[in-house]
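Novice: task: produce atomic coordinates for the following.
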Amino acid sequence: MLTILSRSLTFVLLALAFAVLVLLNNTFLKDTRLDLTEQQIYSLSAGSKAIVADIDEPVNLYFFYSDKASTGMTQLRNYANRVYSLLEEYASTADGKIILHKVDPEPFSEAEDQADEFGLTAASIGAAGDAIYLGLAGRNAYDEQAVVAFFDLQQERFLEYEISKLLHKLSDPKPVHVTVITDLPVNGGQNPMSGRFDPAWVLFTQLEQLYEVETLGNDAQSIPEETDVLMLVAPKGYSEALLVAIDQYVLAGGKAMLFLDPVAESDPMAMFAPPAAENPLASLLAAWGVSFDPNAVLLDAQNGLEIRTQNGVERHLGYVGLTGDSLDVDDITTAGLQVINGASFGVLNKQQGAESSFTPLLQSSVHAATIDAPRYGQLRDVAELARAFDDQQQRYTLAARIHGKANSAFTSIPEGVEWQSPWLSKGAAINLIVVADTDLLTDRFWGSQANFFGQNVFTPFANNGDFVTNAVENLGGSNALISVRGRGTYARPFEVVQALTVKAEQSFRAQEQRLQDELAQTEQQLAGLQAQQAEGGALILSPEQQAAVDQFLDKKIEIRKELREVRHQLDKDIEILGMWLKVLNIAVAPVLLVSILWLLSRMMRRRAGRKAK
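Specialist: Model prediction:
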């Protein structure tokens, strides 16, 4: 009796202790979090924390999520919880500067009208075609707004970046100023070859719609103070004063995007001038940790584009379309892009001994090689260019992100150059994107023009414009925002089930293929018999012919039935495999753990009893 009372008292005390611990946790530790995920996906990176720390005035965040309308959509609901948990982490880190609101925009409600006013996107994926919202809207103390129209599950790696970008816009809403230095006719003008007036390049027209863009010629002597992103396109003939200005701008933390090219086919005057023997930015690039050979042109046998020539459609090894693993899926500038087209790409390499990091964004295939720029210019025939190709079985970097420490290209201020600002001999954190091509900026490599009722309509067939816009938007943010990289995903694949699924599919595919072949043969024999009947003009089949037809029809039905059974068995076996693994993880593992704990407790009791005796 005493033992029973002792056990009952123990359970009561445990229940009380549990209740007290829960109460203490909810009262004193409600803001304490422990992220045990592999890639810390529920925690903020140092860059995001810096952005939150820079918020001066309170920011209201409205998380619009169609909770009721998404009932039964397990994947979407899990992702919505993931997004909201991360938003709570932002609010917790902001120490009251971020006010988080969760809104369910039910159909025909004021909340739905509010979502529409913010400009959020609704996806019609509900069971009854209801509008599903999963977006974020923010408003600062000055009523300036920024939104994430819809959180795409396919872009989960950049979830933190999207939220941090929105907060950065609200805390620093001034427009991004882009300074372009080039002599190429990016803004249109009279073509010296044809004499006609060419329109502005579509890519730069789009940039002007998004940012404040100022274009200067290669004869510029300085960089405007308000510059947020410096874009150098086909640099040549730079004065020493401009080189000094670029050098000091980058070392001071200025962001830049460089478009170099061994053969700038987009330059209307290129045919009158030989390819550059030297790179005007060679000394600056070397100091930043990059090397670029102006005499090397990339040829890519795998990614070469097909073009129409006098001999028909041929593959041009110098005109390259980058797809798949040629694009870095972990960088915000190239993630999600499908294809980037260009011509006569150059090659980039990391400078030996450089302190800065060198991250490839665009790469060739493994079936690539380089050719001298003068020879490339002479080989106008596509077939001759193909014959000159010598596969080096090597991947080349065509665009790269440069970040980190770098030195000045000048030991001191050059004579004759006036410099009033403090001289920097070293930069702590330079931020550059270098692209070894300028032709990808031209219209013909990423879109087509068509006249639609008197209006020119540009239809893109490549992502060149997206790549440049993403890069400018990324560089236009703060250093903290640029440092926010892609993270992991909350959904972990059931790798064991996937492996067993592949194995099961392999075992059934052979049988399925055999049945498919038998079915095809049977249908072919039946068609042949029917064709003989048509040729003979017989309306009534002989008993032998009818028996053969019936036999073929029965066999056809039997094969189809067996084929359905094979496919059903495949799905059934995969489901059974998954079910058993779930049982092992959900039921067997906890029971095994409890059993081990129970055995340990009994062993400890016996040991205590022996010591008491």
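Novice: every contact and neighbour count from this point should use C-alpha atoms.
Specialist: OK.
Novice: name the residue closest to the centre of the protein, please.
Specialist: Central residue of the chain (Cα atoms, centre = their mean): residue 335, 1.7 Å from the mean position.
Novice: would you confirm that that one contacts residue 326?
Specialist: No - checked against Cα atoms under 8 Å, the pair residue 335 and residue 326 is beyond contact range at 11.2 Å.
Novice: list the contacts for residue 138?
Specialist: Contacts for residue 138 (Cα atoms under 8 Å, 6 or more residues apart in numbering) come out as 59, 60, 61, 62, 145, 146, 147, 166, 167, 170.
Novice: next: residue 439.
Specialist: Going by Cα under 8 Å, 6+ apart, residue 439 touches 264, 265, 266, 342, 343, 344, 445.
Novice: that one and residue 609, how far apart?
Specialist: Using Cα to Cα, to the nearest Å, we find residue 439 at a distance of 85 Å from residue 609.
Novice: got it, and residue 321?
Specialist: Computed as Cα to Cα, the residue 321 to residue 609 distance reads 78 Å.
Novice: next up, for comparison:
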Amino acid sequence: MRTIQHYFKQAPGRILLGLAMIFVLAVAFGDHAFRSWRWDMTEDQLYSLSPATETLVSQIQEPMILHFYYSRDLARDLPQIRSYAERVQTLLQRYAAISKGKLKLEVVNPEPFSKAEDEAVQFGLQGVEVDNSGRKLYLGLAVTNSVDKTQTIPFLRASQEPFLEYDIGRIIDELSNRQAPVMGLMSGLPMEGQFNFQTRQPPQPWAILSQWRDRYRVKDLTAAANADVKPDVLVLVAPQYLDQATLDKADQWVKAGTPTLVVVDPKAEMAGPQPPKAGADAVHQLLAGWGVQYDPGQVVGDLNLAMKIGLRDGSTQRHPALLRLETPEMASQAPVNRDLEQLVLSTAGAFSVNDQGQPNAFEPLLSTTPEAALQPISIYADEDPTQALDQFQAGGQTQVLAAQYHGHVPGHEDQGLNLILVGDSDFLSDRLWARYQQFYGQTVLTPWSDNGSWLSNAVDQLAGGSALMDLRGQGRHQRPFVVVDQLQRQAEQQFSQKAEELKAQLADTEQRLQALQQERQQTQQMTLSPQQEKEVQRFIERRSDIRQALRQVQHQLDRQIDTLGAWLKFINIGLVPLLLILAYLFWAWRRRHSVRHQLAGHRSTGQRQAGGQS
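Specialist: This is a model prediction of the structure:
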């Protein structure tokens, strides 16, 4: 009996010691033993891979190496880049974990002027200068397969994080020993770019064309050298600016079942002064032969979606035909619209099915609100939209700006069609979805709308790349830290007050120095007087005091944020184990109390029995 009591008397201490040992072992070996076990509790599943990615990785036939170059030391004082790099590395570790050995991750810290930096440059990765020392920070990915074929992401920018899983998936798909599909391009617009005579800049291809070239073997089917090319997918852009022979050839490809992206436009603003060749009527007849109704003389306007433009007099005005489409205007079940937030179109046309088409094969992808209207193209001859606004009358009917059509050639049920129709060719141009910016000395393309993603999705779907198109975009990782933001706002107010005080001191001192200077000129003094020297010295001392105060405010802000961070770390790391330990201690105490009560009951019963026997 005494042994049992002794055991339970020592139980809490033994349990505490055992839990401590389990915690230490879990920290020491858990990361290695349970590396593939993940529980992603972020709102947008930032650290998880989609089922499409898992399918894509499972189909890898040959080993690949993921070379992740990250200048960890240089990023130490750049918290945004450091945080993003850690998320990228975690995502790449997930790729390697589910690949069953087919993907190997190598993380390299390319120190300045090292062999590793030379390798990064050789891969084509881009370094950005973070200071004046000439050192460059690298944050890029190079993927190689067994035959030394390489695909890269030269610099991983946080603004592109929603597309990271797609970009990595695209690279893996291209390196999987599958030949890229052939995309036949028939374009009446200068998508290769034009020479800028004002800036003397050479031609630069449209960004969407560069994206397509990264994914497909793009062939210009208007060139005689590509006359015998058989495309896997066809892209037809602004056909009114192509000759009739080219349109006839496109018609043959479409009726033969070639998946085709058809981009038409009542008013192709990017065409410039070039005159049409085949003309608008030829485009109307071309689409009518496929069962599609399209009027090249009418433009879609919608005041509910209209964007504002700047006029020559400096004022702004809504443009009825410059449309910003958001989620409600995108068909939610259409894969091409997945994870998109905003699209921009300008002077677009509308589609429907004609009398010979099949309505059940016509699926709207992008639409207006019911208050849209079809307006004659003539009222948009001027850049000023005032006339279009004055004559605007809502039609009470939704207009279809883009659609998917899986009908058959009228009169030929054995000839199936696979079309995606878009009513605006300017939709492809850089001006409606992307701009070039300088980033640490590098010129980078920064999308501000999702036109490029939509167009890439459309061609991927037509080319049969369902696995790639099913890759969901990673969510935006930015989340507001309310307490931290409040601390920063308070500090900014203090900084503002100190800055105003410093400005006032500067203004007052400059006025005094100016007055003293005028006095010196009047007395023809060549050096500063003792009074001037005293004023200057007083200003220097006062400026030093204010700067010291500014530093103290900043240090106080840092201490408050560090304290908050320490508490958050304690809650995330230590609180749960502590609660578990307390729960076990409470359980042990309850059990000990229960056993003691049972022992007391047994002792009392034994005493009663002994008394009865006596």
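Novice: quick check: TM-score for this pair?
Specialist: Once superposed, chain against chain, the TM-score is 0.63 (TM-score structural alignment, normalised by the length of the first structure); 543 aligned residues with a Cα RMSD of 6.5 Å.
Novice: about what we covered before: between residue 321 and residue 609 of the first structure, who's got more neighbours?
Specialist: Neighbours per residue, other Cα atoms under 10 Å: of residue 321 of the first structure and residue 609, the larger number sits with residue 321, 23 against 10.
Novice: thought the more buried one was touching residue 344?
Specialist: No - Residue 321 of the first structure is beyond contact range of residue 344, at 11.3 Å (criterion: Cα under 8 Å).
Novice: and the host helix or strand of residue 597 of the first structure, what's buried?
Specialist: Assigned by DSSP states H and E, residue 597 of the first structure belongs to helix 589-612. Within helix 589-612 of the first structure, no residue qualifies as buried by neighbour count (16 or more other Cα atoms under 10 Å).
Novice: what does stretch 473-488 of the first structure give?
Specialist: 473-488.
Novice: corresponding residue for residue 98 of the first structure in the second structure?
Specialist: In the second structure, the residue matched to residue 98 of the first structure (TM-score structural alignment) is residue 103.
Novice: need the helices for the stretch 251-400 of the second structure, in chain order.
Specialist: Ranges of helices within the stretch 251-400 of the second structure are 280-288, 386-390, based on DSSP state H, counting those that start in this stretch.
Novice: mean deviation (superposed) between the last one and the first structure, please.
Specialist: Mean deviation of helix 386-390 of the second structure relative to the first structure after superposition (mean Cα distance after the TM-score superposition for the first structure): 5.1 Å.
Novice: any idea how far that helix is from the chain center?
Specialist: 37 Å (Cα atoms, centre = their mean, to the nearest Å).
Novice: so what does the next helix or strand after that helix touch, helix or strand wise?
Specialist: As assigned by DSSP H and E, the chain's next helix or strand after helix 386-390 of the second structure is strand 400-405. Strand 400-405 of the second structure is packed against strand 351-353, strand 362-367, strand 419-422, with contacts defined by 3 or more Cα pairs under 8 Å, 6 or more residues apart in numbering; DSSP states H and E.
Novice: report the buried residues of strand 400-405 of the second structure.
Specialist: Buried residues in strand 400-405 of the second structure (16+ other Cα under 10 Å): 400, 401, 402, 403, 404, 405.
Novice: likewise stretch 75-85 of the second structure?
Specialist: Going by 16+ other Cα under 10 Å, stretch 75-85 of the second structure has these buried residues: 75, 81, 82, 84, 85.
Novice: wouldn't the last one be in contact with residue 70 here?
Specialist: Put plainly, it is residue 85 of the second structure. Yes - contact criterion Cα under 8 Å: residue 85 of the second structure and residue 70 qualify, at 7.2 Å.
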